[in-house]
Every structure is written in C-alpha cells, then in structure tokens.
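**Student:** this one's sequence-less:
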C-alpha cells in the first residue's frame, strides 16, 4: 500500500458524492490535472517537518476524488522532473529520511534520485544533538545519511560552503578534531581553537554574538571543543536566515554591516582551519 493512499480516510465518515461528479469525466480529468499541476508541466510535492506528504487540497474533497487524483500523483513521482520541497526542523533529518526511504521502496525510484530531487529548508533552532547525529551519520555512511540540496553560502571567496560541506563546514572540523585526537595532538588543536574563539569574542559581533559556550575560558578541552562546534553550527544557521535578518535591518549601511560580519566570521573560520592544516602537514614530513 502506498505511503499516502489512505492519508485522508479519517476525514470522511461516509463516501459523500462530490458535485464534481455532475461534470463529464473528460472535464473532471482536465480540472484535476490543472489543479494538481497548477498550470505547470511539472509537479512540486511538499513534505512537512514531520515527513508528511502535503497533498493537493483537491484530493481532500472526497474519497472518490482522492482515488481518481491519486494516479496523477503516483505518475508524477516517477517523472524525473517532479521535485520535493521539504522542511527539516531543528536539524532532525530522521522524518525526512524515513519518508524518502519509504517512497523509494514503494515506487522503485532510487533513493539517491529522490534525494537529488529534494530541496530542503531548515526551520526551528540548532539542536546540536540532531546535527551531530546527521553529520556523523553521513561521515560513516553517506548513502544512509545523505545531505539534501539546500541553499549554500554566497559570500565572496566562500561560495558553496555549508555546515555539511566545504572548508568552513562543521563536518570537516569534526573529521579534523578526530584526527588530532587519534594522533594525541589535542593540545595543538585546543591552542588554535582558543585563538579562534578569542578572535570572535574580541570582535564584538552583532550578528553572531559571543562564541557559544561561556565556559570555554576555563581551559577545559571539552568546553573549548563544544564552544567551537556550537559556534560553527550557529553561524551557519544564522547565514541560512540572513535574508530574514537583512529584511529586518533598514538602510544600506546596516545591511553592509551584516554582510561584513558574515565575511569576518567566515575568514576567522578559514584561518582556524588553515592553522590546523599547518600543524597536520608536519605529520607527513
């Protein structure tokens, strides 16, 4: 049974005939196609933050209409041009991953194809537990824990960076930290991390604020690690919301300040990574 075949059954206690059935079948088909595809040749299917497929309103008119229009949706799913727009709340990808897996199993469409056709928008706040599970999962098995397409960074010199990919990604720094830990070089990692956090704190940034984790100055490796990783995650999340931030700021000067602060943090993150790479180069000499 398909994933949404009975998704609206509970809405109807009786199968009440719809006025649409007073029209000839050909006209009903034209109406159904026009409403579902909204005048376009391709279909966009929305997925909620709980992984629920948001069906076109027409499908909720009656069970009979649902049954007739169901075929359009199933056919559209198999069309490579059909795309998905999904919401991920608090970086919890499990509902979306479960839905993609279920669609793949029930339609025969490769999961990798469905992932490539799914555009993600992030909502809510940064939940480091969820984010770390996602990133560590994709490090271990990128097929089972894929990174979906979403808006990437467009800053000068840092285009395409994200929390998952690139030189400024949390993922790359998690891998780097693990390597330093395995080589018992955490003192070098911590020294560079402390310098990075101090740089951001002294800059008194308005957008990012102070480095995340106020106890990082107690010289605890665990506290410094948490402050770095939380700062990376928070800044990337703020960047995804930058259009909202800029919309609240009035005037070109204020918008320029916001952009300058993003560039400043990106440069500090890049320099932090470069200092770690310099240390790592010694291991191969």
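**Tutor:** Ah, there it is. Bear in mind the structure is a predicted one, so any value in this text is a computation, not a measurement.
**Student:** switch to C-alpha atoms for all contacts and neighbour counts from now on
**Tutor:** Noted.
**Student:** now the helices for the stretch 101-250 of the chain?
**Tutor:** Ranges of helices in the stretch 101-250 of the chain, per DSSP state H, counting those that start in this stretch, are 111-116, 128-140, 170-182, 186-203, 221-240, 242-248.
**Student:** in JSON lines: these, plus mean neighbour count and distance to residue 212.
**Tutor:** Shown next, in JSON lines, are the helices of the stretch 101-250 of the chain (neighbours: other C-alpha atoms under 10 Å; distance: least, C-alpha to C-alpha, whole Å):
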{"stretch": "helix 111-116", "mean neighbour count": "17", "distance to residue 212": "32"}
{"stretch": "helix 128-140", "mean neighbour count": "17", "distance to residue 212": "12"}
{"stretch": "helix 170-182", "mean neighbour count": "17", "distance to residue 212": "14"}
{"stretch": "helix 186-203", "mean neighbour count": "17", "distance to residue 212": "9"}
{"stretch": "helix 221-240", "mean neighbour count": "20", "distance to residue 212": "5"}
{"stretch": "helix 242-248", "mean neighbour count": "13", "distance to residue 212": "19"}
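**Student:** putting a second one here so we can go through both:
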C-alpha cells in the first residue's frame, strides 16, 4: 500500500465522479498543480509524531484524483529542494524512521537523502529509554539510526552543541563512560561525576535539568551515573525548546539570570568533559 494511501479512500468506493472531471484535462492538471504546490516550485511535507504524512486536501477528494495527484507528490519528493518537517515525541524516532524507510522504498530515493531533508522538532518529554536507544543505535550504526537535522544550541561559546553532537552531548559522554568501563577506570569516572553534580547543587540553580539530591558522595555509583546522564539530557532538551525563557514572559533581569544559569551548566558540563579527557590522555601516554 502506498504511503499516501488514506483511510478516507473507503468513502469513495463507489467512485462517484467529481465535478472537477467536467473540466478539460489540461485545466484540471493546472488546478491540481496549483492546489498542491500553492504557486511554489517545491513543497514542504509534514510528518506527525506517529509517522503520518500530511498531504494536500485535494488528494482526498476521490480515489481518481488521489491517483492523478500522486504523480505530482512523487515528482516533488524527487526534487532536492522539497523538505520534510517532522515531529518526534518523547525522543521516540521509530515512527519517523519507519515512514522515511517506506518513502525510500516506494520512490527509490536514498534514505540518507531523505534524512538530510528532514527537519525535526521535538515534542513531549524526555524519555531516557527512547533517547538512550537512539544514541546507542547511532553509535553502533549511524546509517540505520541516523541523527536528523534540528535546531542547535546558540549559547555563547557553545554554539552548535546538541544532545547528539559536540563535547557537551550525551552521546560523547556515553562513549567516554564506555571507554572508562572497558579500561576498568569507572572509579575515576564516578569521582569526577560526583564533583560535577555537587557543583551544580551548590550553585542552587533554578533551571530544570539539575540533579536532585545534595550529598552525592554518599550515593551509589549507579545513582550518580543516572543523575549525570539525566542532567545532560534534560538540560539539552530544555535549552533546545527554551521553555524557561520563552514559555513565559520574563523581565529583562530574570531572563538574564536564566540565561546565565544555562551558561553556568554548560561550563560545568564542559569542565566535566575536560577532566575525563585529561584522564583518558594519560592512558595513551603511559
């Protein structure tokens, strides 16, 4: 079944002729093209968080029109300038990946090209299970589990960072953690992690994403590890959506305080990564 197939097709099983078919074919084609492209050469196709594609309403008029306009959409998909705008809920990328795969199979367009033309917007909450599956998947096979384009960080000195890319990313710290684990150096990793969490607690930050708890030296290693990864994930998610800055009207002084706290967290994350990197460099020089 085509990925454009719509459940509304069942309404047209009798194939009732549309008044549109009273027009000459050339004029009908012009109307179809204008309705789909809205005067533009290329189109933007939306994909919901469930993987459903939003198509021009004209395609739902009848099965016959659906069939005729299908060719316009497929032609548009093959245009490099045509883009997708997709939502990913709770960092669950499975619906989007399944839709991209179907489009690739039915149009012959390479999945990598479709991924590059898909702009993602995250909705919902941070589901660490989904996020870890995504990150671990892209570490193991970036082609099968790709990172889609999305808005990057614009914090001073940390531009372009994200939860997936850069020195402040959760991905880089998962890779670092694995290296320490393989070398049986987790004691050193946990020691640095406790210092990182303690520094955030002592700063008494108001931004979300800070760890919960006060005496990290008494917590288990597992609790420390979970807190570090959660802190990185939550902070990136909050900054990406700018909830604490844009979701409510803040005065200039309050907005400056929130922005300063974001920079403070970013600096603490960067320093944590620097300490880990310095320890890892000693392994290569010994």
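**Tutor:** It's in. The structure presented is a predicted model; accordingly, all values stated were derived computationally and were not measured.
**Student:** quick TM-score on the pair, please.
**Tutor:** Overlay of the two chains. TM-score (TM-score structural alignment, normalised by the length of structure 1): 0.94; 285 aligned residues with a C-alpha RMSD of 1.9 Å.
**Student:** about what we covered before: of the helices of the stretch 101-250 of structure 1, which is nearest residue 72 of structure 1?
**Tutor:** Shortest distance between residue 72 of structure 1 and those, using C-alpha to C-alpha, is found for helix 111-116: 17.7 Å.
**Student:** which residue range of structure 2 does the closest one align onto?
**Tutor:** Using TM-score structural alignment, the residues of structure 2 aligned to helix 111-116 of structure 1 are 111-116.
**Student:** related to what we said a few turns ago, dump the helices of the stretch 101-250 of structure 1 to JSON lines, plus distance to residue 280 of structure 1.
**Tutor:** JSON lines is the format used below for these (distance: least, C-alpha to C-alpha, whole Å):
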{"stretch": "helix 111-116", "distance to residue 280 of structure 1": "34"}
{"stretch": "helix 128-140", "distance to residue 280 of structure 1": "20"}
{"stretch": "helix 170-182", "distance to residue 280 of structure 1": "8"}
{"stretch": "helix 186-203", "distance to residue 280 of structure 1": "10"}
{"stretch": "helix 221-240", "distance to residue 280 of structure 1": "18"}
{"stretch": "helix 242-248", "distance to residue 280 of structure 1": "34"}
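**Student:** what's the closest of these to residue 40 of structure 1?
**Tutor:** Taking the helices of the stretch 101-250 of structure 1 one by one with C-alpha to C-alpha, helix 111-116 is closest: 20.3 Å.
**Student:** can you name every helix or strand that the closest one contacts?
**Tutor:** On a contact count with 3 or more C-alpha pairs under 8 Å, 6 or more residues apart in numbering; DSSP states H and E, helix 111-116 of structure 1 meets helix 94-107.
**Student:** which parts of the helix it packs on are buried?
**Tutor:** 94, 95, 96, 97, 99, 100, 101, 103, 104 (16 or more other C-alpha atoms under 10 Å).
**Student:** quick one, that helix and helix 128-140 angle?
**Tutor:** 40 degrees (axes from the mean of the first three to the mean of the last three C-alpha atoms, to 10 degrees).
**Student:** which strands or helices does helix 94-107 of structure 1 pack on?
**Tutor:** Under the contact rule (3+ C-alpha pairs under 8 Å, 6+ apart), helix 94-107 of structure 1 is packed against helix 111-116.
**Student:** mean shift of the helix it packs on relative to structure 2?
**Tutor:** Average distance, helix 111-116 of structure 1 versus aligned residues of structure 2 after superposition (mean C-alpha distance after the TM-score superposition for structure 1): 0.6 Å.
**Student:** picking that back up, tell me which of the helices of the stretch 101-250 of structure 1 lies nearest to residue 85 of structure 1.
**Tutor:** helix 111-116 (10.8 Å).
**Student:** which outside residues touch that closest one?
**Tutor:** Contacts of helix 111-116 of structure 1 with the rest of the structure, by C-alpha atoms under 8 Å, 6 or more residues apart in numbering, involve 100, 101, 104, 143, 146, 147, 148, 149.
**Student:** go again using 6 Å as the cut-off
**Tutor:** The contact list for helix 111-116 of structure 1 (C-alpha atoms under 6 Å, 6 or more residues apart in numbering) reads 104, 148.
**Student:** which residues touch the corresponding residue of structure 1 for residue 171 of structure 2?
**Tutor:** For residue 171 of structure 2, the aligned residue in structure 1 is residue 171 (criterion: TM-score structural alignment). Shown in contact with residue 171 of structure 1 (C-alpha under 6 Å, 6+ apart): residue 164.
**Student:** what does residue 99 of structure 2 give?
**Tutor:** By C-alpha under 6 Å, 6+ apart, the residues touching residue 99 of structure 2 are residue 51.
**Student:** any idea how far residue 165 of structure 2 is from the residue nearest to residue 173 of structure 2 when sequence neighbours are not counted?
**Tutor:** Using C-alpha to C-alpha, 6 or more residues apart in numbering and skipping the chain neighbours, the partner closest in space to residue 173 of structure 2 is residue 273 (7.5 Å). Separation of residue 273 of structure 2 from residue 165 of structure 2 (C-alpha to C-alpha, to the nearest Å) stands at 13 Å.
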